[in-house]
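>>> pasting the structure only:
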């Protein structure tokens, strides 16, 4: 943290932006696709957007929504909506049209900002978006005719609504749910401010540093991480896509601190000496949101001896990060085993390891479900009080659904997953959603979706199916069947055919048995 950032703890999401607009108005705040905004300019845009939203009738308790690839407008919308007591529901731009329909309707969004590249997806389901009163289109480059830029130019700026409270929801991030449909995770301003302060522990921006924001903003790792630069008054370089050329361009433009999924490391190391040299300019490489194969991590540590590596573990329901493994621990010859840990809880976080059957706390070193308590714990799942009650106890503990242990030194090891979730390249993929689609294929008798290890993505989706007697289907046919209804990243990358799936005496499919042959030689399973 820069010395000038030692300020009173903020209460609201837009406080630090207002501070830097006052203190360093002409300094660089954000660069994106060749455009740069100062702190004063960015603050003015947020205030104008708040004015435009208010003119549309948006206020406390309302929801607006954003659908595009990475774009500073998403951050502006989050800050502007929060200042009115409203929330931004950020939609995964990789979703199919039917999935967009579900998320936007479930959130109750009244205003939808959508990138022109994705406008066709929205138009295909526009008549089904029952709550949306206005759609505003925006272009990647803000060219003439950009409806969003025109909206800002014609709006009167307004300050934060005095009725807004820290507990007001400011973000709705969609995470997979028990029915196979995503659940809207409600994160308050107090949640997000706490995360910015606590997950920031151990970071040390120096004068001249720039923050690279490349994680998708629909992912909590993107929308939480972008607040680091705003908190410290450090300029951010945002990429529209997390592809190699965009990342290298941002680094060449001076970005030297970042958070990315492990798959990027694999891609860079496989790209040759020139790519490795470019990424060697990074002072900090924070990674998480997917399993990191230990050989890949060791290769990265060796390739970039001057880079500080920080591993983080967390969930959308805690705003992102809840434990971290710091740089010194990545290069500690006395404790190499800690490389497969998730580190220690961040400030403000408590951890318990609980017996799944009895609910009792387990001794040090025993495996059980990981529970966390923190001011970062979500306020709940949107419109789903029963699902909320299942994961948040009356005394505020969040049940992660992940299995792990804590050692005598307080290091958390995450080893398996109670939730039937696959994490591929940082994307949460929920198996029943895919199973529901595959089960509709006429040849499929039964199906189980599992995650299998992948050197690039951490995990990929594998379908294990049995067919009805006399029926035939190919792997390509089943994958294509999924692609008609699901985002491509959710679709199986491989299909295995069995005569029958293994089941326990009560008839439940034994997914652990299906996964076991693939995970035997891996150091971590999450």
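Yes, it's here. A quick note: this is a predicted structure, and the numbers were derived from the prediction, not measured.

>>> From here on, just use CA atoms for contacts and neighbour counts.
Fine.

>>> Which residue is the nearest non-sequential neighbour of residue 92?
residue 218 (5.3 Å; C-alpha to C-alpha, 6 or more residues apart in numbering).

>>> How many neighbouring residues does that neighbour have?
23 (other C-alpha atoms under 10 Å).

>>> residue contacts, residue 89?
Each residue near residue 89 by C-alpha atoms under 8 Å, 6 or more residues apart in numbering is listed here: 63-66, 104, 107, 109, 171-174.

>>> If we use 6 Å, what do you get?
65, 171-172 (C-alpha atoms under 6 Å, 6 or more residues apart in numbering).

>>> Then residue 495?
Applying C-alpha under 6 Å, 6+ apart, the residues near residue 495 are 462-464, 475.

>>> hang on, the earlier thing: pretty sure the residue nearest to residue 92 sits against residue 94.
No - using C-alpha atoms under 6 Å, residue 218 makes no contact with residue 94, being 9.9 Å away.

>>> Put this next to the first one:
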């Protein structure tokens, strides 16, 4: 059987459906699928896509949240050589127009309703504007021009069995299978193309580093257009043969209930999610005894978060793991190790996982010595094929030797651990001196009243640019501007100390849990405009 090579995403669904067909695989709300159910549904979807006329290399778009259909359609698309594309139901019509226009999908699968909002006003204009859409399928009550997803796909279609066999046999490891659009914080979103090989080769390493196995039970509440949902957690559980519990949104209280009710073993989140759970009244009563791994990435962890999770882990034996990666590298490529202390968990993102490669380079892309700040570059089979329809952007970040230049700045210490100092686009010069915002933010976050900090470069007549710092308070704590300034004076050169401090109970956050620096920059412009009038 072709799937036994285990070199493509859908191969692992075949493996577990054959070896443990009755075992739990996937759940959402009250719906539970065994591995046998998972494969049957995925195959029915694959045959339905063939009936629609989806060809090898076509795109299958899904406007949805994390639920059973997102993984069944993802693996079905890969089995017939198509590319699956996740879209967030929180996108605006213009955001959807851009992605649909760029990717030109053959099929759009959409929720009818999300968080009380009817999505048909978003989908109907897309149906009119994009002739590439051969079929629109709706999960929920269909509307004119669309069909009911479940009624359409869950037909046997025995006449398509031979075609499915032929199409799946024709798929090769280097075929594209996943298209994810980046957030586009510095311009229009770019479509990241991943192949079966890039996903499988990365996740084979990740499941070892995360200690995932057949007994693992993971929670997914990330948006399905995020690499964490599809790859880092979703496909990782499929490859390991574990169980996946889906939630269609992040809710602190409901996620805590799910941990206890479903006896989840792996909790992978961004720091902001952990902090919101800490604030929930249920947190102190939650039974975390089943959790074996607390995992995070996407932003630096505040000391409070690591302290609280460490206290839980000291009682349960759980492991705390963080790392570094991106959409372009199919998830994590660096990891901390079991037993690493709090300083490493707070201030580093671990070491590059063997056999992957990482180097820190200067502006000339030549490697710099340990301790020197430069751009993080990585190489390995995890790397995306390209940015979709964007060869110029691809050439800017990938060289002929297979290195990907991340635009993230950092340095390696003597033990090989990577310390991130910010994005290349965030570094600024003040009076001729380089300032790395992350270095300053870490100092501000070391104050016990601060959860998160963000440093923004602001134009200055004398120094060219200076830093303004925004600090988000810990619940129930207070701190003055002057106290934060004094904290900075003890650990930073004078030119690195922000010229102004803004202390807030909340800072704007992105869906991935990072501080929304675009919103803060807009606020800075407004402040400057007011002060100049």
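Received, thanks. Quantities reported herein were computed from a predicted structural model and do not represent experimental measurements.

>>> before we move on, back to that, in strands only, show me the contacts of residue 89 of the first structure.
Cross-referencing the contacts of residue 89 of the first structure against strands under DSSP state E gives 65, 171-172.

>>> Tell me the residue in the second structure aligned with residue 105 of the first structure.
Residue pairing (TM-score structural alignment): residue 105 of the first structure is matched to residue 101 of the second structure.

>>> Next, count neighbours for that match.
Neighbours around residue 101 of the second structure, by other C-alpha under 10 Å: 14.

>>> in what helix or strand does it lie?
Using DSSP states H and E, residue 101 of the second structure maps to helix 93-103.

>>> distance of residue 472 of the second structure from residue 350 of the second structure?
26 Å (C-alpha to C-alpha, to the nearest Å).

>>> if we can go back for a sec, identify, from the ones in strands among the contacts of residue 89 of the first structure, the entry nearest to residue 230 of the first structure.
Nearest to residue 230 of the first structure, judged by C-alpha to C-alpha, of these is residue 171 at 16.7 Å.

>>> isn't residue 410 of the second structure right up against residue 420?
Yes - shown here, residue 410 of the second structure and residue 420 form a contact pair, counting by C-alpha under 6 Å, at 4.0 Å.

>>> shared neighbours of these two, anything?
By C-alpha under 6 Å, 6+ apart, no residue touches both residue 410 of the second structure and residue 420.

>>> Out of the ones in strands among the contacts of residue 89 of the first structure, flag the one nearest to residue 356 of the first structure.
residue 172 (28.8 Å).

>>> what residue of the second structure takes the place of that closest one?
Using TM-score structural alignment, residue 172 of the first structure pairs with residue 179 in the second structure.

>>> My guess is residue 292 of the second structure contacts residue 264. True?
No - at 8.5 Å, residue 292 of the second structure and residue 264 do not qualify as touching, with contact defined as C-alpha under 6 Å.

>>> hey, where'd the strands end up in the stretch 251-400 of the second structure?
In the stretch 251-400 of the second structure, strands defined by DSSP state E, counting those that start in this stretch lie at 266-269, 293-296, 319-326, 331-335, 351-352, 357-361, 374-379, 386-387, listed in chain order.

>>> closest to residue 68 of the second structure out of the ones you listed?
The nearest among these, by C-alpha to C-alpha, is strand 266-269 at 18.3 Å.
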